[in-house]
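[1] Sequence and predicted structure below; questions after.
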Amino acid sequence: MAPRHTLALPAVAAVVVLALVAGGATAAPPPEDACGVCDSYFESAVADAGGPDVAVEQSRLDVHVRENGSARVLARNELAPGDAAWVANNTGAVADALAPVDTGVGDADGPVSVRVVDDAAVVEYTDSGFAYRSFGGVVVVDALAETPTGWTVNAELFALHAPGTHVAASHDRGVSVVEWTDHADDDYVTFAPGHGPASAAAARLALVAATAPAFLRGAAMALGPALAVLAVLFRAVGAVPDLTPDVDAQTAGTVVLGAGALVAGAVVATGQVSLYFMAAGAVPLFTAIAAVAAGGAVHLGVRDTTRLAAAAVGVPLSVGVLAAFVGAFAHPAVAGWTMGRALTAGVLAAQVGVFAVLGATRDSGSGWLRFAAVAAPAVAVVALVGPTVLVLAWTVALVVVAPLSYAFGASVGRSRLRSV
């Protein structure tokens, strides 16, 4: 018989991993201001140039990207007529005061110029490395990805203009100008040379090439701790049948069926479920549906592991696919994210079912293949929605749920052996 402390190992591993992750985390820096020559920054520059206390009435930032990746940056600050007159007579001094400042999005490679047009002070500079040219003529803007927490739009408008006849392929697809009014994410923006499928494919390849290094780093950070806990859990659940009462399969099926129905009812009653399929509601609901399907099948006499796998693993995966289509039709504006969340919920619920199948087949199969079945859902989630803390959070939840699922499967396996 396996020692009783074996079942405590996954919990200890989860606690250690969470402590290491929490201890290694640092507070994220606040978003940076997108425009370092707008509003208060411009007012300070005028004061440093020996001017009066001016007040910028409103401002906007326009970045005109060129096909070679350079960008012409224009910041327009609206002033009162008197303030504009002073700046017009002292543009050189104001430009000198702005020269050493952090310009925000984009770095001034050369001199910063100032001119006054219709009571507006226009600050202009060039950034030769604002973007770069990639596959098929696609222009990838990587300047926004230079800060990990994005940009505060400290102007009435931040507009990113496509080069030439290019159109946006990653944000507001098909438009020539991408705009932000509040916050701009630390993201890549791609401009394709046309609207056709070839341009769309090139833009997709360019985006994958740009984001792959960061994605792989994030995937390693998300999957490393999760797989460590899963490895310990995978070894530990083998002790469950030796440490739990020998319950007949039909009784176990009835209990699982009832528990699944209760959890599903509770999740729906508390209003956690929506067609956006957020994880807090969708994952427990889909897991409960899988429990009802698997528990009901065993209650009705199913002892075959293939049919158990179809109920415990196949049902939640099918529910996830169906929910993905429903969510996409219900919320077409965010169809991609909704489908990703629905599929993720189905995959995580199926992971619980995998432990039931492992319990029913505990003495057969390669250990590496069995662990691969346990680990595959975590990898699939990262592939679906990117590196996310959900992977680790759900793995910690599995420390409680997986042994119960394994015990249920083991009862089915014992019953099958007795009937042979």
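    Noted; the coordinates are in hand. Numbering: from 1, shown residues only.

[2] make it CA atoms for all contacts and neighbour counts henceforth
    Will do.

[3] next SSE after the lengthiest helix in the chain?
    In the chain, with assignment by DSSP state H, the single longest helix is helix 197-236. Next along the chain after helix 197-236, taking DSSP states H and E as the criterion, comes helix 240-243.

[4] what does the helix or strand just after that next one contact?
    Going down the chain from helix 240-243, the next helix or strand is helix 249-269, by DSSP H and E. Outside of helix 249-269, the residues within contact range by C-alpha atoms under 8 Å, 6 or more residues apart in numbering are 273, 281, 284-285, 287-301, 408, 411-412, 414-415.

[5] What subset of those is buried?
    Taking 16 or more other C-alpha atoms under 10 Å as the criterion, what is buried in those is 273, 281, 284-285, 287-299, 408, 411-412, 414-415.

[6] this is the other structure I want to compare:
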Amino acid sequence: MIGEPTPRLDEGALRGFGRDLIPRVLAGLVRRGEDFDGAEDALQEALLEALRVWPEHPPRDPRAWLAAVATRRLVDARRSEAARHRREEATHAEPRAGGAGGSTFEEGDDTLFLLFCCCHPDLAPASQVALTLRAVGGLTTREIADAFYVPEATMAQRISRAKRTLAGPPARRLDQPGDLAVVLRVLYLVYAAGHAGRVDLAGEAIRLARQLTLATEEPEARGLLALMLLNHARLPARLDPEGRIVTLDRQDRGLWDAREIAEGVRVLQSALAIQRPGRYQVEAAIAALHDDAASTEETDWPQILDWYDDLVALTDDPVREDPAAVLGRAVAVGHVLGAAAGLRETDRLREVLGERHRWHAARGHLHELGGDLSAAATAYADAARRATDVAERDHLVRQAARARAAERTQP
């Protein structure tokens, strides 16, 4: 109203704006044909200018304001570079190629356009993940470094190398089926990084996956979103009050997020209805069956085993290409056909997976399922010695101790 003071924007509010605006403004600049690295530098300068100006004079259209200021910075940089070339070579600089070319995204899909750019197949997986979180997620380099437990300088170098790879002429078309598969894999890697550090990477991956499902009918995109939601729903029960891992069979299912489970099931059903099943849909179906069970004893293990059969059939060499799937299937066999049958399945995997901690952990679970607590304790201890993650190692040590204690109380 007239006479009221102009609203002020502090740094925290500006960062909130930036998290949403940065990907869209940056994508607009890249789509226009600007160099990725130069566009991000110009946008960072615009954000610094916003910190100075917005608290006293907030713009009516923050996105347009940032785009205009960043564009001015790019123009200034090009003029400076052209002047340098004139001085050095006494010639004009070559004109830049125009247009990002080839993108099938509309103007309103800027975030997805940028996501596909960050997942360019010329980048290494670690660089794809880092650049996605930096450019699309709007996270700072320090936040990303903290989430992955690496020095900030190391992460800054990784991101800089990724941006240099994307520099130069506009990249090739990013609308081929293989590119979507790369994007899904990167989102899965972001999700798998979990909740380390100050940033909820799992939540960030879910947010981006939601946007992706709105732009494509590909059922695997929905399958990935469903898988994330169905696993994320168990998060409140995954750790005890002391921060220790709680396995699925011992979790308090009353703590699971029922609304997130319901949404995951709906998304999965819409994907399966297309009748083009893929890895993420199958994994989501397995997760849905676990989430649907009121207790461990009521889990529909026969149906889970059927889905695991489908999962391992998706690859030519599942033992080497998808060891988690074959181990999961062995555990399902143990629950359906008995612990001895499950252990025979793991015996067939010994040559390839015998040095992996998860192979020993699976055998520990199967031995315990069959009542052989001494063998279970030994297997859990073997798994603990091979585990590299501290929390997982400590959990396996506790599993071994629990099995030994239970063995002593057996009649």
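    All right, it came through fine. Bear in mind the structure is a predicted one, so any value in this text is a computation, not a measurement.

[7] After superposition, what's the TM-score, could you say?
    Remark: TM-score between the superposed chains equals 0.27 [TM-score structural alignment, normalised by the length of structure 2]; 206 aligned residues with a C-alpha RMSD of 7.7 Å.

[8] tell me what the longest helix of structure 1 is packed against?
    Counting contacts by 3 or more C-alpha pairs under 8 Å, 6 or more residues apart in numbering; DSSP states H and E, helix 197-236 of structure 1 packs against helix 9-24, strand 189-192, helix 367-385, helix 390-419.

[9] Buried residues in it, which are they?
    For helix 197-236 of structure 1, a neighbour-count test (16+ other C-alpha under 10 Å) marks 199-204, 206-207, 210, 215, 218-219, 221-223, 225-234, 236 as buried.

[10] Would you quantify the distance from L43 of structure 2 to D110 of structure 2?
    Distance, L43 of structure 2 to D110 of structure 2, using C-alpha to C-alpha, to the nearest Å: 15 Å.

[11] Which strands and helices lie in contact with the helix or strand hosting V116 of structure 1?
    Using DSSP H and E, V116 of structure 1 sits in strand 113-117. Helices and strands touching strand 113-117 of structure 1, by 3+ C-alpha pairs under 8 Å, 6+ apart, are helix 81-89, helix 91-98, strand 120-127.

[12] What is the second one packed up against?
    Spelled out, it's helix 91-98 of structure 1. With contacts defined as 3+ C-alpha pairs under 8 Å, 6+ apart, helix 91-98 of structure 1 has these neighbours: helix 39-48, strand 113-117.

[13] the strands in structure 2, which residues?
    Using DSSP state E, structure 2 contains no strands.

[14] ok, the residue nearest to E283 of structure 2 when sequence neighbours are not counted - contacts?
    In space, and not counting its chain neighbours, E283 of structure 2 is closest to L227: 6.6 Å by C-alpha to C-alpha, 6 or more residues apart in numbering. By C-alpha under 8 Å, 6+ apart, the residues touching L227 of structure 2 are G264, Y280, Q281, E283, A284, A285, A287.

[15] neighbours of the second one, just the number please.
    Neighbour count of Y280 of structure 2, defined by other C-alpha atoms under 10 Å: 24.

[16] residues touching it, list them.
    Remark: with contacts taken as C-alpha under 8 Å, 6+ apart, Y280 of structure 2 is in contact with E220, G223, L224, L227.

[17] Let me have those residues in JSON lines, adding distance to T165 of structure 2 as columns.
    Conversion of those to JSON lines gives the following (distance: C-alpha to C-alpha, whole Å):
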{"residue": "E220", "distance to T165 of structure 2": "28"}
{"residue": "G223", "distance to T165 of structure 2": "31"}
{"residue": "L224", "distance to T165 of structure 2": "28"}
{"residue": "L227", "distance to T165 of structure 2": "32"}
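
[18] Any buried residues in the host helix or strand of A350 of structure 1, and which?
    Assigned by DSSP H and E, A350 of structure 1 belongs to helix 335-360. Across helix 335-360 of structure 1, burial judged by 16+ other C-alpha under 10 Å covers 335, 337-360.

[19] just to revisit the earlier point, between the strand holding V116 of structure 1 and helix 81-89, how many degrees?
    Per axes from the mean of the first three to the mean of the last three C-alpha atoms, to 10 degrees, the angle that strand 113-117 of structure 1 makes with helix 81-89 is 140 degrees.
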